[in-house]
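[1] after the sequence you'll find the predicted model.
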Amino acid sequence: MNVRKFTANTSREALRMLREALGADAVILSNRNVDGKVEILAMEDGAVNALEPVSTRAEQQVPDQPRFTPRFQADAPSVARPSSVRPVVAALKPMMPAIESASSAELNNVMSEIRSMRSMLESQLAEISWSNTQKREPQKAEMMREMLATGFSASLSRYLVSKMPETEKVENGIDWIKSILSRNLSTIDNENEILEKGGVYALVGPTGVGKTTTTAKLAARCVMRHGPSKLALITTDGYRIGGYEQLRIYGKILGVMVHAVKDESDLRLALDELKNKHTVLIDTVGVSQRDKMVTEQVAMLSGADTPVKRLLCLNATSTGETLSEVVRAYQGSGLAGCILTKLDEAATIGGALDIAIRQKLMVYYVASGQRVPEDLHIANKQHLIDRAFKLKRETSAFRYLDEELPLLMAGAGVMHSGSANTFSQEVSLG
């Protein structure tokens, strides 16, 4: 193909050049503006016709129709595209997906840049805002340090501090924060929720959070209340060496039979056989929150004919980020509540309370040791919150300095700006 390009300052001049070079029957392939000038791509009519089969050329001729059409002029009449251009258009069609893909990639890059710029601006504005807050309201800055030292997340801390009424004393601010946290932390009032109502409960959670020991503690309480004949123990832990044996030893001490199940069908059969029991406790195998077996485990417990209430064991020594992952992984169709374990090993417990508040988890018990059944206590919200502030970080390496708070709030500000409405729904201030 002999494609010619004509460039001029105006459309009229470009057309004149085209006519002089190729004649009035030339076929225009494209026209566009390039650097303020008009650029026309065209080719001779004979060159276009040479692309078509000779036998069809006569049939495709359009009689009494000019082959040259100035399509870029606003006042030009609308003329059908000559059929002789079809092969050229067909040749260009395979290139269109690549062009569209390139445009889509460029658009995605632009949107990514915009999001990055927005995040940077929000971060800088949050840093500036918090620097001003430190100067204007030093008591709020002190409250922020207190909450961060207890292990509460920066986003929740900032939200509560921003809603805190003005006060001249830090003690008053702490009392207000404690009252809000206490209002939003859900705990059972007494053990009748489990010991008197009974039912089937499964303790779930990652490896090493103390599920088997906590199961034994609950079992001992049930036996003391109703006797061994009203209780049954089930284990799904066929993976760990000695996992079944550990629970079997506890069962032998309590005088309770321990049943081992492998899958959903086994669990159905076991629960059907034990339907006359007042309470059935299921000790599940520990699985990392990132393992696909979590989904299978949740499905097995949810698929049983008998309703199974799942209690999530949360390790109080874990970080808030880890606990968030655990809750999301084990949430499934819904958790009945949680048990906070290893409180005796935790340097701070604010992170665990933060997750329980944010995820609206009912806290049943807290475990603070290995003794069975002594080291299991009913969750007392006021006691837990007071303890959180008493266990605040005292090590200088982990306490935030005044100059570090704006940087920390910059990161929290980006997340907080997108979750302010979420916090208003999750945390009740009234």
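    In hand now; what should we look at?
[2] going forward, measure contacts and count neighbours with C-alpha atoms only.
    Fine.
[3] would you map the strands across the stretch 251-400 of the chain?
    For the stretch 251-400 of the chain, the strands defined by DSSP state E, counting those that start in this stretch cover 258-260, 279-283, 309-315, 337-341, 363-367, 376-378.
[4] which of those sits closest to Arg57?
    With Cα to Cα as the criterion, Arg57 lies closest to strand 309-315 of the strands of the stretch 251-400 of the chain, at 78.0 Å.
[5] run through who's touching that closest one.
    The set of residues external to strand 309-315 that reach it, using Cα atoms under 8 Å, 6 or more residues apart in numbering, is 200-205, 209-211, 323, 327, 330, 335-343, 352.
[6] mind listing what Glu191 touches?
    With Cα under 8 Å, 6+ apart, Glu191 has these contacts: Ile378.
[7] repeat that for 10 Å
    197, 221-222, 364-365, 377-379 (Cα atoms under 10 Å, 6 or more residues apart in numbering).
[8] quick one: it and Ala379, what's the gap?
    From Glu191 over to Ala379 the distance is 10 Å, taken as Cα to Cα, to the nearest Å.
[9] shared neighbours, those two?
    Taking Cα under 10 Å, 6+ apart as the contact rule, Glu191 and Ala379 both touch 364-365.
[10] on that earlier part again, redo the strands of the stretch 251-400 of the chain as CSV? Include mean neighbour count and distance to Phe152.
    What follows is the strands of the stretch 251-400 of the chain, written out as CSV (neighbours: other Cα atoms under 10 Å; distance: least, Cα to Cα, whole Å):
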stretch, mean neighbour count, distance to Phe152
strand 258-260, 19, 39
strand 279-283, 25, 30
strand 309-315, 24, 15
strand 337-341, 24, 16
strand 363-367, 24, 17
strand 376-378, 18, 22
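[11] any idea which of the ones you listed gets closest to Lys163?
    strand 363-367 (25.6 Å).
[12] hmm, back to that, quick one, which of the strands of the stretch 251-400 of the chain is nearest to Thr7?
    Taking Cα to Cα, strand 309-315 is the member of the strands of the stretch 251-400 of the chain nearest to Thr7, at 73.0 Å.
[13] below is an additional structure, to be compared with the one above:
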Amino acid sequence: MKVKRFVAANMQLALKMVSAELGADAVIVSSRRTDEGMEVVASSEMLDTTDTNKQSELDRQLRLQRELEAAKQAARSSAALRQSQFDAVGAGTSEPGTESRIQNTPTSDISDARREVARMQAEKQQAEETYQTRLQEMQGELRELKDWLVSHQGSAWDTRRPLTWQQSQLWQRCQDIGLEPAWADRVVSMSDQSGDLEQAWKSALSVIQSDLPLLPQGVLEKGGVIALVGPTGAGKTTTLGKIAARFVQHNGPDSVAFVTLDNYRMAAHDQLQAFARILGVEMKVVLQNGDLAKTLTTLRNKKLVLIDSAGLASQDPHFSSQLSMLKQAGADVRKFLVLPLTSQARCLQENYEHFKPAGLNGCIFTKLDECFSLGAGLSVAALTRLPLALITDGPHIPDDLHYPDTGRLVNLAEQMARMARTRWQAAEAMNMATQQQSFQHGV
């Protein structure tokens, strides 16, 4: 709290002095007319009449200012008197008693006045420093109280572990990206929070990046037997066509063969047969309750065998038979779960649990070009430790097929979150503007 006394010829000038010295938010404590003019006492903050400590501080500062002004006036008067006496002597005036007044004037008056002024200024400076110190202590206590209140809210996923204010901000940003609460909690706890919020967020993004499991690049070039499983509409058959086309470009059509287990839907083979005809590769169909292992034996000479499966629900009676065929084919068959990034987080989780008994070796993300959030897909890979093998981002064969890069995925996830937040803010602004216009027109 800063309190000061102002004296001016009139109230208007006094208020201008208050505004220039203490700012536009200054509070007028008191005002009165004196012999000197209009006296105004102003404070830099509102004074609560019930706060005796502030009132005492106000009275003390006013007393110091009045004493300081009195001392300054005394010093000026003494200095003016001595100066006039010296001027009179220097001019050779013979005013009676002049020399005697000079001799009788105490030589220590000015020095005493100056010492008094210095003492009062030092006391006021000390009071100001004490106030600033107490203010900083109070601000620190308020920050600690804020952190305490936030920390005792805990994590939405694990309420037993409290979060600091900075951790809660990081956790919320993870939610904006779309991370599952369990993974967000792990990311926050593993991030470096020694710096400010932005530095901590960069650390959290690094944790997200390092926590994503990836298969070594080279799935396509390595060949072997690959089976794709996943829900209907995930893009399994199209992804098989992309993998086959890429392999045919480098190894020729005789190196690839298609095998389909989908005998449960009408025209289920049409798309795969079209790929086989265009690429010039062999295709075999395994009938219901057939022997997949025997079919694969006839294709030993192929460098790459791609198996297409039906996206059956777990309640479907044919699902268990299809699962049994994949298991009986042996450990040489690598099974990849195809996850469309356009699905909700809960759907992706259920798909993982649904096809987990097949013995999954990794996952493939599809429809990256159609999704608006990567958090759900990344969360499934991170929480299940199911390594990501491939990503598709369009209908073009084989161009829209890529090996994943964790850095690019994390950056893209953050960009999508920022774009979504911007869209919502713009929509909210438009909605508020529309409501205001409706109100103005009386609608």
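    Structure received. Quantities reported herein were computed from a predicted structural model and do not represent experimental measurements.
[14] after the helix or strand hosting Ser101 of the first structure, next one along is what?
    Element membership for Ser101 of the first structure (DSSP states H and E) is helix 96-136. Per DSSP H and E, the first helix or strand lying C-terminal to helix 96-136 of the first structure is helix 138-150.
[15] tell me how far that next one lies from the chain's centre.
    Distance of helix 138-150 of the first structure from the chain centroid (Cα atoms, centre = their mean, to the nearest Å) equals 27 Å.
[16] that older thread, to Ser116 of the first structure, which of the strands of the stretch 251-400 of the first structure lies closest?
    strand 309-315 (34.8 Å).
[17] what span of the second structure lines up against the closest one?
    Matched against the second structure by TM-score structural alignment, strand 309-315 of the first structure falls on residues 334-340.
[18] tell me roughly how far that stretch lies from the first structure on average.
    Mean deviation of stretch 334-340 of the second structure relative to the first structure after superposition (mean Cα distance after the TM-score superposition for the first structure): 0.7 Å.
[19] please enumerate the helices of the stretch 151-300 of the first structure.
    Using DSSP state H, counting those that start in this stretch, the helices of the stretch 151-300 of the first structure run over residues 154-163, 170-184, 211-226, 243-254, 264-273, 293-302.
[20] now those helices in CSV, with distance to Val27 of the first structure and mean neighbour count?
    Shown next, in CSV, are these (distance: least, Cα to Cα, whole Å; neighbours: other Cα atoms under 10 Å):
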stretch, distance to Val27 of the first structure, mean neighbour count
helix 154-163, 65, 19
helix 170-184, 75, 17
helix 211-226, 80, 21
helix 243-254, 83, 17
helix 264-273, 73, 16
helix 293-302, 64, 18
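[21] dump the ones you listed to CSV, plus distance to Ser396 of the first structure.
    CSV is the format used below for these (distance: least, Cα to Cα, whole Å):
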stretch, distance to Ser396 of the first structure
helix 154-163, 18
helix 170-184, 21
helix 211-226, 34
helix 243-254, 41
helix 264-273, 51
helix 293-302, 38
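[22] wait, which of those helices is closest to Met415 of the first structure?
    Across those, closest to Met415 of the first structure is helix 154-163 (Cα to Cα), at 7.0 Å.
[23] mean distance, the closest one to its aligned residues in the second structure?
    Here the mean offset of helix 154-163 of the first structure against the second structure after fitting is 2.5 Å, by mean Cα distance after the TM-score superposition for the first structure.
[24] how far off centre is stretch 196-208 of the second structure?
    Mean-position distance between stretch 196-208 of the second structure and its chain equals 9 Å (Cα atoms, centre = their mean).
[25] what range in the first structure matches that stretch?
    So stretch 196-208 of the second structure sits over residues 169-181 in the first structure, by TM-score structural alignment.
[26] then stretch 251-263 of the second structure?
    By TM-score structural alignment, stretch 251-263 of the second structure lines up with residues 226-238 in the first structure.
[27] what does stretch 404-416 of the second structure give?
    Mapped onto the first structure using TM-score structural alignment, stretch 404-416 of the second structure covers residues 379-391.
[28] show me how far that stretch is from its chain's centre.
    With Cα atoms, centre = their mean as the basis, stretch 379-391 of the first structure stands 29 Å off its chain's centre.
[29] and for that stretch, what's in contact with it?
    So stretch 379-391 of the first structure is contacted by 146-152, 174-175, 177-179, 181-191, 339-340, 346-353, 362-367 (Cα under 10 Å, 6+ apart).
[30] swap in stretch 164-178 of the first structure?
    137-143, 146-147, 157-158, 160-161, 163, 179-184, 382, 385-386, 388-389, 429.
[31] could you redo the last one with a cut-off of 7 Å?
    Residues from elsewhere that reach stretch 164-178 of the first structure, judged by Cα atoms under 7 Å, 6 or more residues apart in numbering: 139, 143, 385.
[32] from Leu408 of the first structure, how far out is the first one?
    Separation of Gln139 of the first structure from Leu408 of the first structure (Cα to Cα): 18 Å.
[33] now do the last one
    Look at Ile385 of the first structure and Leu408 of the first structure: by Cα to Cα, they are 23 Å apart.
[34] in terms of neighbours, single out the busier of those two.
    Ile385 (21 against 17; other Cα atoms under 10 Å).
[35] now do the same end-to-end measure for stretch 393-400 of the second structure.
    5 Å.
[36] show me the strands in the stretch 1-150 of the second structure, by range?
    In the stretch 1-150 of the second structure, the strands defined using DSSP E, counting those that start in this stretch lie at 3-8, 27-33, 38-43.
[37] which residue is the nearest non-sequential neighbour of Cys338 of the first structure?
    Excluding the flanking residues, the one nearest Cys338 of the first structure by Cα to Cα, 6 or more residues apart in numbering is Leu312, at 4.4 Å.
[38] for Tyr264 of the second structure, see how far away the equivalent of Ala299 of the first structure over in the second structure is.
    Aligned counterpart of Ala299 of the first structure in the second structure: Ser324 (TM-score structural alignment). As judged by Cα to Cα, Ser324 of the second structure and Tyr264 of the second structure stand 16 Å apart.
[39] what do you get for Leu339 of the second structure?
    For Leu339 of the second structure, the distance to Tyr264 of the second structure - Cα to Cα - is 21 Å.
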